[in-house]
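K.L.:
Here is a sequence with its predicted model. Questions after.
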Amino acid sequence: MNKRAKQLVLACSVPVLILLGMCFAPLYTMLTGVDMILQTKPLDPSDLFRGDYVTLQYEAEEVPISLVDKAVVSRLQDQWGQFDVFVLMEKKDGVHTPIKVSLEKPDKGIFLKGTINYIDKGNQGQEIAFIEYNLDKYFLEDNTGAEWEKASAKGEILAKLKVNNGYAVLTDITTK
């Protein structure tokens, strides 16, 4: 094989290796991850161009300030913008709920890695930390979107996840 052919093979293999690398984390999580279930909140999405899907918002995205470490609060006050946090979860009545939000990865227990956006007052007037997990859309079989949208608007959907080392993959949704 001459030098030109080797360069061509190398140039073609680099993008393929990058794409394969991007698939590694989700596949590894699906194979080795721990099951988790999150409760969704009512939400009414509308988008005509994406086909049948449901937009999900989780109760675990709004965490009471009492569960957030002081280091997270002070960093949010000192630094403008978003940053990653670790949300330790505990299973209560079949659904995982946050019990602690910190900058440090927990040594034990099941946790999600999320991005804290801001702290503000919630609907009840208490201070809430708003955290994103990037698990907000689930694509459905054709012609089933309307019924799932109704269930989502009522907050009747449970999301099933696979979680490995804080990385989560949304695997399925069910109704209560």
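P.N.:
Done, it's in.
K.L.:
going forward, measure contacts between C-alpha atoms and count neighbours the same way
P.N.:
Fine.
K.L.:
pull the longest strand from this structure.
P.N.:
In the chain, taking DSSP state E as the definition, the longest strand is strand 110-121.
K.L.:
try it against this one:
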Amino acid sequence: MTRIDFMQRHRTKLFIVLIAAQILFLGGLVSYHYAALWFGQEARLATTPIDPRDLLYGDYVTLNYEISQLDPGLWRGPGNLPEEGDKVYVVLQLAADSDVYQAKALYSRKPAPSGGELIIKGRVRYATNTGIFINYGLEKFYIPENTGKQLEEQTDSLVVKVRIAPWGNAVIEEIEPLTQPR
């Protein structure tokens, strides 16, 4: 049996296998994103919104978290400070007088959390001697049209409720008013 005869004889089976592989791949991508909602722990993060507009996608807020700019003294990784593009893990703990999480330490590898701590994964935007700036993939949140200004007016009283998966990925659940002072 030649290769062409094999292909003609099993064309339908090969087509079904290719379609199934594509569906499984896309399903895996979606499941990976939603797994943070299913398995993740809830954390509230203090933020300051900025109201830009995207002509294609509509209104969204850019969120500037308190944990996005960290003191270099929190670095616990080997060697010098991390560089642009490096993957980092931030250990979060509840603030003493609030229900908002704050950064406790910063590592190059995922540490084991101790009681009450959460680990969130991010990428270094840039690092200087005065600060380490990190993106978590949570910096943009799309909102209903014409509601961005309302959020921007509440800059000192907003928190973002996120779910952080055990492997460090996070997903925004909602933006809400701060119930306790920072």
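P.N.:
Nice, I can see it. Quick caveat, the model's predicted, so the values are computed rather than measured.
K.L.:
Superposing both, give me the TM-score.
P.N.:
Remark: TM-score between the superposed chains equals 0.83 [TM-score structural alignment, normalised by the length of the first structure]; 164 aligned residues with a Cα RMSD of 1.9 Å.
K.L.:
gap between the one in the second structure that sits across from residue 96 of the first structure in the alignment and residue 71 of the second structure?
P.N.:
Using TM-score structural alignment, the partner of residue 96 of the first structure in the second structure is residue 101. Residue 101 of the second structure sits 16 Å away from residue 71 of the second structure when distances are taken as Cα to Cα, to the nearest Å.
K.L.:
do the same with residue 89 of the second structure
P.N.:
Distance of residue 89 of the second structure to residue 71 of the second structure, given as Cα to Cα: 14 Å.
K.L.:
Show me which of the two is the more surrounded one.
P.N.:
Neighbours were counted for residue 89 of the second structure and for residue 71 using other Cα atoms under 10 Å; residue 89 has more, 23 against 18.
K.L.:
OK, contacts around the residue nearest to the spatial centre of the first structure?
P.N.:
Residue closest to the average C-alpha location in the first structure (Cα atoms, centre = their mean): residue 133, at 2.8 Å. Contact analysis of residue 133 of the first structure by Cα atoms under 8 Å, 6 or more residues apart in numbering lists 61, 112, 113, 114, 115.
K.L.:
how would you label residue 44 of the first structure: helix, strand or coil?
P.N.:
Classification of residue 44 of the first structure using DSSP: H, G, I helix; E, B strand; the rest coil returns coil.
K.L.:
about what we covered before: would you reformat the contacts of residue 133 of the first structure as TSV and include neighbour count?
P.N.:
Shown next, in TSV, are the contacts of residue 133 of the first structure (neighbours: other Cα atoms under 10 Å):
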residue	neighbour count
61	21
112	22
113	24
114	21
115	18
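K.L.:
ok, then the element right after the longest helix along the first structure?
P.N.:
For the first structure, the longest helix by residue count, based on DSSP state H, is helix 3-32. Downstream of helix 3-32 of the first structure, the next assigned helix or strand under DSSP states H and E is strand 34-41.
K.L.:
what's the matching range in the second structure for that following strand?
P.N.:
Residue span in the second structure matched to strand 34-41 of the first structure, by TM-score structural alignment: 41-48.
K.L.:
can you check stretch 4-15 of the first structure too?
P.N.:
Using TM-score structural alignment, the residues of the second structure aligned to stretch 4-15 of the first structure are 11-22.
K.L.:
check the fit of that stretch onto the first structure and give the mean distance.
P.N.:
For stretch 11-22 of the second structure, the mean deviation from the first structure after alignment is 1.1 Å (mean Cα distance after the TM-score superposition for the first structure).
K.L.:
What's the end-to-end length of stretch 150-164 of the first structure?
P.N.:
31 Å.
K.L.:
Name the residues of it that are buried.
P.N.:
150-153, 155-164 (16 or more other Cα atoms under 10 Å).
K.L.:
Narrow those residues to those in helices?
P.N.:
Per DSSP H, the subset of these in helices is 150, 151, 152, 153.
K.L.:
tell me the contacts of the last one?
P.N.:
Right, residue 153 of the first structure. 41, 42, 43, 44.
K.L.:
again, 6 Å this time
P.N.:
Listed by Cα atoms under 6 Å, 6 or more residues apart in numbering, the contact partners of residue 153 of the first structure are 42, 43, 44.
K.L.:
Reformat the residues you listed as TSV; add neighbour count and distance to residue 10 of the first structure.
P.N.:
What follows is the contacts of residue 153 of the first structure, written out as TSV (neighbours: other Cα atoms under 10 Å; distance: Cα to Cα, whole Å):
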residue	neighbour count	distance to residue 10 of the first structure
42	19	50
43	18	48
44	16	48
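K.L.:
Sort out which one of the buried residues of stretch 150-164 of the first structure lies nearest residue 90 of the first structure for me.
P.N.:
residue 163 (13.2 Å; Cα to Cα).
K.L.:
what does the closest one align to in the second structure?
P.N.:
Here residue 163 of the first structure is matched to residue 164 in the second structure, going by TM-score structural alignment.
K.L.:
I figured that match hits residue 170, correct?
P.N.:
Yes. The criterion here is Cα atoms under 6 Å, and residue 164 of the second structure meets it with residue 170 at 4.3 Å.
K.L.:
Nothing else from me, thank you.
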